[in-house]
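**Student:** predicted model and sequence follow; I will ask about them next.
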Amino acid sequence: MADIIRLQSGEKIDQWTVVEKLGEGGFGSVYKVSRGNEIYALKTESLKEKVKHFCICEDTGIYKKCLYLVMTLLGPCLQDIRKELPGQKFSMGCALSVGIQCLEAIEELHAIGFLHRDIKPSNYATGRGKLDNLRRIYILDFGMCRSYLDEHGRFRPPRKPNSRFKTTPSHLYQTYSMKFRDETILVEEIKTSVIAGFRGTIRYASLSCHIRRETCRKDDIESWLYQQIEITRGALPWRSLDDKKDEVAMFKERCRFEMGLQELMGGCPREYVEILHYIDSLRFYDNPNYEKIYKLMRKAISMLQVQEFPYDWEAGFDKVQGC
């Protein structure tokens, strides 16, 4: 938990005057502030709070007609590294260790109230330079991000159905409902729950994203698991269907059952199956138990007796260009 910064009504921060506190979270607080007659929201965060998996923004500005940002220079992305490795997959110890770091990055993003909505190997990169940074994974590309908290720090409810979006593929009604009947989602409810456009990358998108439901934290983690399976075994079984959104959705749903599950998880630690079942048990407002997943990943490292280090890219770092 960060050291919460507390500001008083009437306190001035540069040009901003604090009106009142709106909310408080694990990483800081949100205040209503004014500048003249205009009202804004101001977020505070402790300088002591450190996140390990984000680039540092060194500078921003405007030059001529161009906005610029200076940030940490990173190494290659995980997708480029994977494609250079034998079998286009990471060694088991490296895959598990990297997966833990990738999930930590998602947890850090969720902790400040945002969903990524486009988790995939090309949106993670290694550090550069010294060994400790070379082994660090950074999360990238926040163009699809959306806050799941409102200005008061409360959960945003799912948006209402919007008829302008394409309807959910009819063949998904029954299968999705059958699998998740423990939720309060029934076939007719799914038919009327089209509330969001498709966001993300087809290969790694969650089932909820495929049926145009509002996404939540569990969906980022589901995408993370698909990524994790890919870097572990070299490919996802629907890789040849990347441009066929509905067929990929059906394939992902089929992988929740025995035959499809074996096809999806072949060559992966059995703990991945436990993680998938846990992800599928989560509901929209649930706070994911990240520690539960970390423990399963650590258990896999221990049971398989694999070494995390050195990482697969350390010896040939110069051969793979940065993303």
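**Tutor:** Thanks, I have it.
**Student:** can we go C-alpha only for contacts and neighbour counts from here?
**Tutor:** Noted.
**Student:** mind listing the strands for the stretch 101-250 of the chain?
**Tutor:** 114-115, 124-126, 137-139, 146-147 (DSSP state E, counting those that start in this stretch).
**Student:** tabulate those strands (TSV), appending mean neighbour count.
**Tutor:** Below are the strands of the stretch 101-250 of the chain laid out as TSV (neighbours: other CA atoms under 10 Å):
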stretch	mean neighbour count
strand 114-115	22
strand 124-126	25
strand 137-139	25
strand 146-147	16
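**Student:** can you redo the ones you listed as JSON lines with distance to residue 238?
**Tutor:** Below are the strands of the stretch 101-250 of the chain laid out as JSON lines (distance: least, CA to CA, whole Å):
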{"stretch": "strand 114-115", "distance to residue 238": "25"}
{"stretch": "strand 124-126", "distance to residue 238": "21"}
{"stretch": "strand 137-139", "distance to residue 238": "24"}
{"stretch": "strand 146-147", "distance to residue 238": "27"}
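**Student:** ok, and here's another one to check against it:
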Amino acid sequence: MRGVPKANQFIHSYSVCGIYQVTHRLGEGSDGDVMRAFNINTGAEVAIKQMSRTNRDDLLWPILKFEALILALIPDGTEGFPSVHYAGPDANEYVIVMDRLGPNLGALHRLCREKFMLRTICMLADQMLDRIQLLHSRGVVSCDIKPQNFAMGFDKTAHIVHMFDFARSRLYVNPDGEHLPLSTSDRPLGTVRYASIAAHRSQTVSRADDIESLLYVLLEFLHGTLPWEGLPVSLTAKSVLVLKADSSPTGSIQTMLARSPPEFAAYHAHVTGLAFGEEPDYALLRGLFRRRMREEGWVYDGNYDWMDPSELVKGTLIPAEYNVSMDFVEDKEWNPNYM
């Protein structure tokens, strides 16, 4: 289990906004800390993202304010997105109070020996594409699609994939609703492991970036690793671009696609065929995985690998009595250069 998960890190308890009692630290990074808390009036558990208590530099406030504005574009109650209960200042900090979620997909992937069965991947891909499409419909691209930014719900929504953490998101349209023109800048790459080719080249964001990043996530779910993992940090950006752009004779994305079910090659062909600014065909991509579900006779029952270990061929690290729990939440990838 790699020691004690961050969700078990008890802290000196304190209150936020006078009604939320903080009990655990869930994660920390350059754009804020994430804490576990509960409403002292109702007992309902929530997650709170806030500026670091050890760094009261106001430069962090605009990042959290921007994320709150992105979240405000998504109506509360929208399936697959946490509802926001409060976003604003609290004493010397800026906080976002939102629904508590279950374990993120990165943690669940590790617990399943870093490989998901194709049936689970198909069910996850369907929902993840839905979440990304809705975000895009609000004029926003994530710029940081990765397993740690998707989590299962909690309790009655434990079968639903939720998308969260929009601190690195960008608008891809101008105030008139027109797509931003293609240009080169020094914009953040997101997480190098999953960043799109355009992101490596510091080009203007588009919807295709998120869709391409999701492909890398799904391939990692299937194979356990990606060809560019483990490269020396000094070679990371250039070497990853070479492998993703398929200009390497071995170990490239094409090599990985050749070892994958045909749905992944069709997905890759669609992404690489998109012109800059062109809207991805989300229905076509979902259809690839839905067709495989039909052909195999699988049903969308929310019975993922981590919920029914008896169906796994190679075993699992999760006991049969496993229940979705915040104890397995872990986020180590706040650093965008983490491989």
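**Tutor:** Cool, the structure landed. Predicted model only: the values in this text are computed from it and were never measured.
**Student:** overlay them and tell me the TM-score.
**Tutor:** In this superposition the chains share a TM-score of 0.68, using TM-score structural alignment, normalised by the length of structure 1; 244 aligned residues with a CA RMSD of 2.8 Å.
**Student:** closest one to residue 89 of structure 1 among the strands of the stretch 101-250 of structure 1?
**Tutor:** Closest approach to residue 89 of structure 1 among those (CA to CA): strand 124-126, 15.4 Å.
**Student:** quick one: the helices in the stretch 151-300 of structure 1, in order.
**Tutor:** Secondary structure of the stretch 151-300 of structure 1 (DSSP state H, counting those that start in this stretch): helices at 171-179, 187-191, 207-210, 217-233, 245-254, 258-265, 271-281, 290-304.
**Student:** which part of structure 2 lines up with the second one?
**Tutor:** Mapped onto structure 2 using TM-score structural alignment, helix 187-191 of structure 1 spans no residues at all.
**Student:** show me what that helix is packed against.
**Tutor:** The helices and strands touching helix 187-191 of structure 1, judged by 3 or more CA pairs under 8 Å, 6 or more residues apart in numbering; DSSP states H and E, are helix 171-179.
**Student:** what comes up buried for the helix it packs on?
**Tutor:** Residues 172-173, 176-177 are the ones in helix 171-179 of structure 1 that count as buried (16 or more other CA atoms under 10 Å).
**Student:** show me what that helix is packed up against.
**Tutor:** Looks like helix 171-179 of structure 1 contacts helix 187-191, helix 245-254 (3+ CA pairs under 8 Å, 6+ apart).
**Student:** returning to that earlier point: so for residue 79 of structure 1, which of the strands of the stretch 101-250 of structure 1 sits nearest?
**Tutor:** Closest to residue 79 of structure 1 of those is strand 124-126 (CA to CA; 8.1 Å).
**Student:** average offset between the closest one and structure 2?
**Tutor:** For strand 124-126 of structure 1, the mean deviation from structure 2 after alignment is 0.7 Å (mean CA distance after the TM-score superposition for structure 1).
**Student:** structure 1: matching residues for stretch 38-45 of structure 2?
**Tutor:** Using TM-score structural alignment, stretch 38-45 of structure 2 corresponds to no residues of structure 1.
**Student:** I meant stretch 213-230 of structure 2, not that one.
**Tutor:** Counting by TM-score structural alignment, stretch 213-230 of structure 2 corresponds to 223-240 in structure 1.
**Student:** appreciated, that's everything.
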